[in-house]
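Engineer: Have a look at this fold, sequence not included:
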């Protein structure tokens, strides 16, 4: 299929993106690594000895940062329906993170202990139909939140990519029902024209504690 004018523009922008170029120089798997690095610099989420589950981990940019920041101590588990090239110190599970078999594998890897931090940089495949894409994105947010509420310990944290749109405010309210602290982050590596932001929830409210 011949590339469209829009796709050519995207490819040109991507190639010239300073964060894409920086990721190549510094050995990160994606420009998304810099989003997590900046958020962690501010909120100090990645500490040695904690357990992290990275939802939608492929190609591995966030799992890579988590392992780097935590050193050799703690556990990093990446989950994705897509394959991911192996990363030293990262346990990768290919499958749906809501599938009972995958959740059981996560529990085994953690020794049946709770998770300290769930990361989600998930986004749906874009169809171009705005209402459908927004609904699909909101569905993914809810699925990731559902996983987090089941997996996190009482002091756990949940960082998720979301998009401004019809379902944004309702999801923020949902987060505030579940977590003691909820803040919004817009890292520099997130393009200005993008509607994406990151929500960070910390500390489960009593009714959600395991």
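Structural biologist: Yep, it's here. Since this is a predicted model, take the numbers as computed values, not measurements.
Engineer: From here on, just use CA atoms for contacts and neighbour counts.
Structural biologist: Will do.
Engineer: Would you tell me what the next helix or strand after the strand ranked longest in the chain is?
Structural biologist: Across the chain, the longest stretch assigned as strand under DSSP state E is strand 152-163. The helix or strand immediately downstream of strand 152-163 is helix 168-178, counting by DSSP states H and E.
Engineer: Any idea how far the helix or strand following that following helix is from the middle of the chain?
Structural biologist: Beyond helix 168-178 in the direction of the C-terminus, DSSP H and E gives the next helix or strand as strand 179-185. Here strand 179-185 is found 15 Å from its chain centre; the criterion is Cα atoms, centre = their mean, to the nearest Å.
Engineer: The structure to be compared is supplied as follows:
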């Protein structure tokens, strides 16, 4: 039994949130959506830290991305749902692979995962994280999202900018053949960013997992087959010109 309140027909009853002094309309809507979200309830039952865990599970089922023994960097990892999923998939508890998770916020420990409270944009971040990873990464994954302003065009530009920064970071730490997975907004990987990624990776895919809310514009970009040091050499040459 799930413990959910159910009507005479056996269907779960929808939870309604009473208005509260000091709570904005948007926060009230968010809370009601959370309380009625089946993925939130399922995450609690199954021990995942967030509903986002199901997004990575579905992406991996489609792309066969997570393999035993991988070295993984998880950017913007809090509260840790993606690292939880990856740890199980790569055999971390059996001593296989390595995961380094970073965030500006603290994260409760996850068995086997190395956590650093830091900014991936710090100048020493690539070198520091590769040392913690004991080598180059096979996968850089990011479920980060810029704080929403409510202005569609501004939010679009902010998420594109964040993905560009994460992609630049990935180029510095990925091993040849490695992959980059990041949250984007629909239409948010067009133009220069997509052209750069196609030049540096063998294949680019877009995935919208079922766990992404239907009314959300988010989807995930998966770039596989990193071409290696040639990308870094090109960036260096451009900087010298």
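Structural biologist: On my side now, so go ahead. Model, not experiment: these values are computed from the prediction.
Engineer: Just the TM-score for the two chains, thanks.
Structural biologist: Put the two chains on top of each other and the TM-score (TM-score structural alignment, normalised by the length of the first structure) is 0.93; 208 aligned residues with a Cα RMSD of 1.7 Å.
Engineer: what's the longest strand of the first structure packed up against?
Structural biologist: Strand 152-163 of the first structure makes packing contacts with strand 115-120, helix 130-151, strand 196-204 when contacts are defined by 3 or more Cα pairs under 8 Å, 6 or more residues apart in numbering; DSSP states H and E.
Engineer: which residues in the second structure does the longest one match up with?
Structural biologist: Taking TM-score structural alignment as the measure, the second structure aligns residues 152-173 with helix 130-151 of the first structure.
Engineer: mean shift of that stretch relative to the first structure?
Structural biologist: Between stretch 152-173 of the second structure and its aligned stretch in the first structure, the superposed structures give an average distance of 1.3 Å (mean Cα distance after the TM-score superposition for the first structure).
Engineer: how about residue 129 of the second structure, what's its partner in the first structure?
Structural biologist: Residue correspondence to the first structure (TM-score structural alignment): residue 129 of the second structure is matched to residue 106.
Engineer: now swap in residue 102 of the second structure and tell me
Structural biologist: With TM-score structural alignment as the criterion, residue 102 of the second structure lines up with residue 79 in the first structure.
Engineer: So what's the gap between the match of helix 130-151 of the first structure and the chain middle?
Structural biologist: That offset, for stretch 152-173 of the second structure, works out to 13 Å (Cα atoms, centre = their mean).
Engineer: Now it: buried residues?
Structural biologist: 155-156, 158-164, 166-173 (16 or more other Cα atoms under 10 Å).
Engineer: what does stretch 17-29 of the first structure give?
Structural biologist: 19-20, 23, 28-29.
Engineer: repeat for stretch 48-68 of the first structure
Structural biologist: Judged by neighbour count (16+ other Cα under 10 Å), stretch 48-68 of the first structure contains these buried residues: 48, 50-67.
Engineer: Can you tell me which of the residues you listed end up in helices?
Structural biologist: Cross-referencing the buried residues of stretch 48-68 of the first structure with the helices (criterion: DSSP state H) gives 61-67 as the overlap.
Engineer: what's near enough to touch the match of residue 102 of the second structure?
Structural biologist: Contacts for residue 79 of the first structure were tallied using Cα atoms under 8 Å, 6 or more residues apart in numbering; they are 53-58, 92-97.
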